[in-house]
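**Q** Any chance you can model this:
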Amino acid sequence: MATALDGLKVLDLSRVLAGPWATQTLADLGADVVKVERPGAGDDTRAWGPPWLKDADGRDTTDAAYFCCANRNKRSIAIDIATPEGQALVRRLAGEADVLVENFKVGGLRAYGLDFDSLHALNPRLVYCSITGFGQTGPYAPRAGYDFLIQGMGGLMSVTGRGDAEEGAGPQKVGVALTDVMTGLHAAIGILAALRHRDRTGEGQHLDLALLDVQVAALANQTANHLIGGVIPKRMGNAHPNIVPYQDFPTADGDMILAIGNDGQFARFCEVAGHAEWASDARFATNAARVAHRAVLIPLLRQATVMRTTREWIAALESRAVPCGPVNRLDEVFADPQVIARGLRIALPHPVAGSVPGVASPIRLSATPPVYRSAPPVLGQDGAAVLADWLGEPLPD
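**A** Presented below is the predicted three-dimensional model:
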């Protein structure tokens, strides 16, 4: 099947999550991604278990589940870039590449002759993407950056978690390395933009992606509330600073989410709840009024929502086009009929495990959709094939 990025060669020198997430996105869209890994160890996340990928007999392998989340559709070659021979081989591969992605510390590849300036001189068409914690410039540039650290420094943890007056209050990170994932997506977008420029001018360029930059930019309405409204957003648990009601509510058998975005939806909710009078109450009739009188309204809603089960509420509210839903565990997510219908769970053949489950790309293209060609590779499994395809070296007998 034709893919959007057929013929694109990507040399992936990145590790852990942000860089591999970017290159997996490109690989899903058809790029030939060659992952350069340390001999004997590979990407750090291969060792980030348990849980471990199991072989066909159910025994643990040396590859963690974490590694599998961001490395499908890639080919692995083991190269020791600390040696002159390894450096020379990477330079040869970079000479054939369209894109190179790396997440070494600032200046870390210069000693090996694998920095942007060195490789741009060798291959002026190369799009070179560097991903670091703090970027290539500024007083923090030399520092190492990790997702958890950046969630704190970049403000995300100041708006995530229970409010200061609640029991258990305090800064809280998101349950996944979201800053890494967002940085990987921004890197993929930047790479595609740079390739468009390269196709017009023949010139590659250097992309400078910083986790901190991405985290600050991704605060969206919270940064606008601060920069425009002059407020310092605070932690509000599952509540929303600008919309009410837009949070979790208790039911007779658990919890549900109400995501009411306009006054019409609120009025319909009130009718279903048996309290139509709330919608005409001046304190609650508009979203601005509901935000102002949040402390009065939310307890009233909670008293009403506990009277029915989650399933009963969802059935009643969906019939009136009121946005709502359950709070699912991951086993419930993958059993959800919508998730099943969209084909979000996939499986790919693996030479050791037999099959590796994964999650489909959310990018849906009508003419050139993502194609799932291969499971995350065994360390170094494709070395000979890569050298043959990229450098024309003969395959060993």
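**Q** all contacts plus neighbour counts: C-alpha atoms, from now on.
**A** OK.
**Q** And the contacts of stretch 271-280?
**A** Outside of stretch 271-280, the residues that reach it under the criterion CA atoms under 8 Å, 6 or more residues apart in numbering are 263, 266-267, 270, 284-285, 304-305, 316-317.
**Q** For those, which entry has the maximal number of neighbours?
**A** Neighbour counts for these, by other CA atoms under 10 Å, peak at Phe266, which reaches 25 neighbours.
**Q** count of neighbours near the residue nearest to Asp63 when sequence neighbours are not counted?
**A** With sequence-adjacent residues excluded and distances taken as CA to CA, 6 or more residues apart in numbering, Asp63 is closest to Arg46, at 4.6 Å. For Arg46, the count of nearby residues is 22 (other CA under 10 Å).
**Q** And this one, please, so the two structures can be compared:
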Amino acid sequence: MAQTTDTASSLPKALGHIRVLDLSRVLAGPWCSQNLADLGADVIKIERPGGGDDTRAWGPPYAKDADGNDTTEAAYYLAANRGKRSVTVDIASVEGQALVRELAAHADVVLENFKVGHLKRYGLDYDTLKAIKPDLVYCSVTGFGQDGPYAHRAGYDFLIQGMGGFMSITGERDDLPGGGPQKAGVAITDLMTGMYATVAVLAALTHRDRTGVGQYIDMALLDVQVAMLANMASNYHTSGKPPARWGNAHANIVPYQTFACLDGHIIVATGNDGQYQKFVEAGGCADLATDPRFATNPLRVRNRFVLVPLLEQMVKRRTKGEWIASLEALGVPCGPINDIGEVFANPQVSARGIAIDMPHPSAGKVTLVRSPMKLSGTPVSNEKAPPLLGQHTDEVLREVLGRSDGDIAALRAKGVL
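**A** This is a model prediction of the structure:
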């Protein structure tokens, strides 16, 4: 069951002193700004009048109102935009550009994910805004970065997963049914770029607080995808051989994979020789623990094509529940493969309060997934649901820029807002 929003609003927020002007849309940039909002920053999301963030239209599914009817709030948009204030500004207009520059003068961070050079023609690039606010932290998120032969290309998560090597190591082996390259089930490169961007922004803010000097951050999806190849990149540089796809198996550990049981599948992840020995002994195959071909992990990796079929025969003799109960009692890492409904029904997930209900102006409430960051002294904020398009335009212009109702009405009449 989802928990209601937090009751810790009176506690200090880690980034309660920070204002972020968020010109980004879709996922990588908004994921970063949502992290910052969760940590207490005032995130002002700048959106196109009339349409807003592209993901507002990426449905169905949409959040439903009290009568069960679809609202205009797509689930995709809701996943990446809690905690923010939405302001509509036409940045293609001269007056809209001036308004964004004025807001930037009151911000600590600017976040954007336009094509390289696009914002320069609007006077919203780093050099222009730095002249207005020298200690500004400005983070650009693009597909390929600000330089290099691909800098001006558009970058999308799916393309980057392929170009960056991820799909060459994801998916079933080519020699097995269903083998071939496979993307991740979520936009993993976008999400990781948002996470790396968050870390970079926090580092730049710490530097600014020590020195008074802002800086420019150049984040590229391709850079992030290559960086997150992790041990697979290291395997390549160490061996000189591009790693292959192993499906649900592990390139460097055996057994560390899925196995079919009588009634489904389980994951067994033996991280050391002791766990392996307990696993095969629990399956009534103690001889596989003493067999010199399988005594150590390096030997098991070399002889995986002999060992794994024997383990598959062993596991198939029992049910999922029998295996999990047996292996958990022995301290052997194992578990089921849950669908997402089963994930949120899991008692551990429920106990951790990961699903939260947040009041929403058109849906009544929306159920979202809270930040996994748990800070004892400065808890994350769960106070603001993802905003409606332009929901806070008047509020922000009055509060931050001191604009009168008449000024705001005039801007709206001109189509600037």
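**Q** thinking again about what came up before, doesn't Ala70 make contact with the residue nearest to Asp63 of structure 1?
**A** No - here Arg46 of structure 1 lies out of contact with Ala70, judged by CA atoms under 8 Å, at a distance of 11.0 Å.
**Q** just to revisit the earlier point, the residue nearest to Asp63 of structure 1 corresponds to which position in structure 2?
**A** In structure 2, the residue paired with Arg46 of structure 1 according to TM-score structural alignment is Arg56.
**Q** need the contact list for that match.
**A** Contacts for Arg56 of structure 2 were tallied using CA under 8 Å, 6+ apart; they are 72-74, 76-77.
**Q** And what about it, helix, strand or coil?
**A** With DSSP: H, G, I helix; E, B strand; the rest coil as the basis, Arg56 of structure 2 sits in helix.
**Q** Gly274 of structure 2 versus that one, what's the distance?
**A** In this structure, Arg56 of structure 2 lies at 51 Å from Gly274 of structure 2, with CA to CA, to the nearest Å as the measure.
**Q** Ok, Val186 of structure 2 next?
**A** Spatial separation of Val186 of structure 2 from Gly274 of structure 2 under the definition CA to CA is 34 Å.
**Q** Structure 2: matching residues for stretch 288-299 of structure 1?
**A** Following TM-score structural alignment, the aligned partner range for stretch 288-299 of structure 1 in structure 2 is 298-309.
**Q** is it true that Arg85 of structure 2 lies in a strand?
**A** Yes - secondary structure of Arg85 of structure 2, determined by three-state DSSP: located in a strand.
**Q** With adjacent residues omitted, what lies nearest to it?
**A** The spatially closest residue to Arg85 of structure 2, leaving aside those adjacent along the chain, is Ile44, at 4.9 Å (CA to CA, 6+ apart).
**Q** Figure out the helix or strand that that neighbour lives in.
**A** Ile44 of structure 2 belongs to strand 42-47 when elements are defined using DSSP states H and E.
**Q** What span of structure 1 is that strand aligned with?
**A** Using TM-score structural alignment, the match for strand 42-47 of structure 2 in structure 1 runs over residues 32-37.
**Q** average gap between the helix of greatest length in structure 1 and structure 2?
**A** Using DSSP state H to define each element, structure 1 has its longest helix at helix 178-201. Plainly put, helix 178-201 of structure 1 ends up 0.4 Å away from its match in structure 2 on average once the two are laid over each other (mean CA distance after the TM-score superposition for structure 1).
**Q** what's the matching range in structure 2 for the next helix or strand after that helix?
**A** Tracing the chain past helix 178-201 of structure 1, the next element assigned as helix or strand by DSSP H and E is strand 206-210. Under TM-score structural alignment, strand 206-210 of structure 1 corresponds to residues 216-220 of structure 2.
**Q** Next, report how far the matching stretch is displaced from the centre of its chain.
**A** Relative to the centre of its chain, stretch 216-220 of structure 2 is centred 17 Å away, using CA atoms, centre = their mean, to the nearest Å.
**Q** before we move on, what about stretch 11-18 of structure 1?
**A** Centre-to-centre, stretch 11-18 of structure 1 and its host chain are 14 Å apart (CA atoms, centre = their mean).
**Q** again, but for stretch 345-359 of structure 2
**A** Between the mean C-alpha position of stretch 345-359 of structure 2 and that of its chain there is a distance of 18 Å (CA atoms, centre = their mean).
**Q** Give me the buried positions along it.
**A** Along stretch 345-359 of structure 2, these residues count as buried under the neighbour rule (16 or more other CA atoms under 10 Å): 353-359.
**Q** got it, and stretch 316-335 of structure 1?
**A** Counting neighbours by 16+ other CA under 10 Å, stretch 316-335 of structure 1 gives 317, 322-326, 334 as buried.
**Q** try stretch 378-386 of structure 1
**A** Of the residues in stretch 378-386 of structure 1, those scored as buried under the neighbour-count criterion (16+ other CA under 10 Å) are 378-380, 382-383, 385-386.
**Q** And for stretch 122-134 of structure 2?
**A** Of the residues in stretch 122-134 of structure 2, those scored as buried under the neighbour-count criterion (16+ other CA under 10 Å) are 122-126, 129-130, 133-134.
**Q** contacts for that stretch?
**A** Contacts made with stretch 122-134 of structure 2 from outside it, assessed by CA under 8 Å, 6+ apart, are listed as 91-92, 94, 97, 100-101, 104-105, 117, 119-120, 136, 138, 213-214, 216.
**Q** Same list (the buried residues of stretch 378-386 of structure 1) but as TSV, adding secondary structure and distance to Pro362 of structure 1.
**A** Conversion of the buried residues of stretch 378-386 of structure 1 to TSV gives the following (DSSP: H, G, I helix; E, B strand; the rest coil; distance: CA to CA, whole Å):
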residue	secondary structure	distance to Pro362 of structure 1
Val378	coil	25
Leu379	coil	27
Gly380	coil	28
Asp382	coil	27
Gly383	helix	30
Ala385	helix	30
Val386	helix	28
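**Q** in structure 1, which spans are strands?
**A** Across structure 1, reading from the start of the chain, the strands by DSSP state E fall at 9-13, 32-37, 52-54, 60-64, 74-78, 99-102, 127-132, 206-210, 246-250, 255-259, 324-326, 345-350, 354-359.
**Q** Make CSV out of those strands and add distance to Ile150 of structure 1.
**A** Output for the strands of structure 1, formatted as CSV (distance: least, CA to CA, whole Å):
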stretch, distance to Ile150 of structure 1
strand 9-13, 22
strand 32-37, 26
strand 52-54, 27
strand 60-64, 24
strand 74-78, 28
strand 99-102, 19
strand 127-132, 11
strand 206-210, 10
strand 246-250, 26
strand 255-259, 28
strand 324-326, 30
strand 345-350, 30
strand 354-359, 26
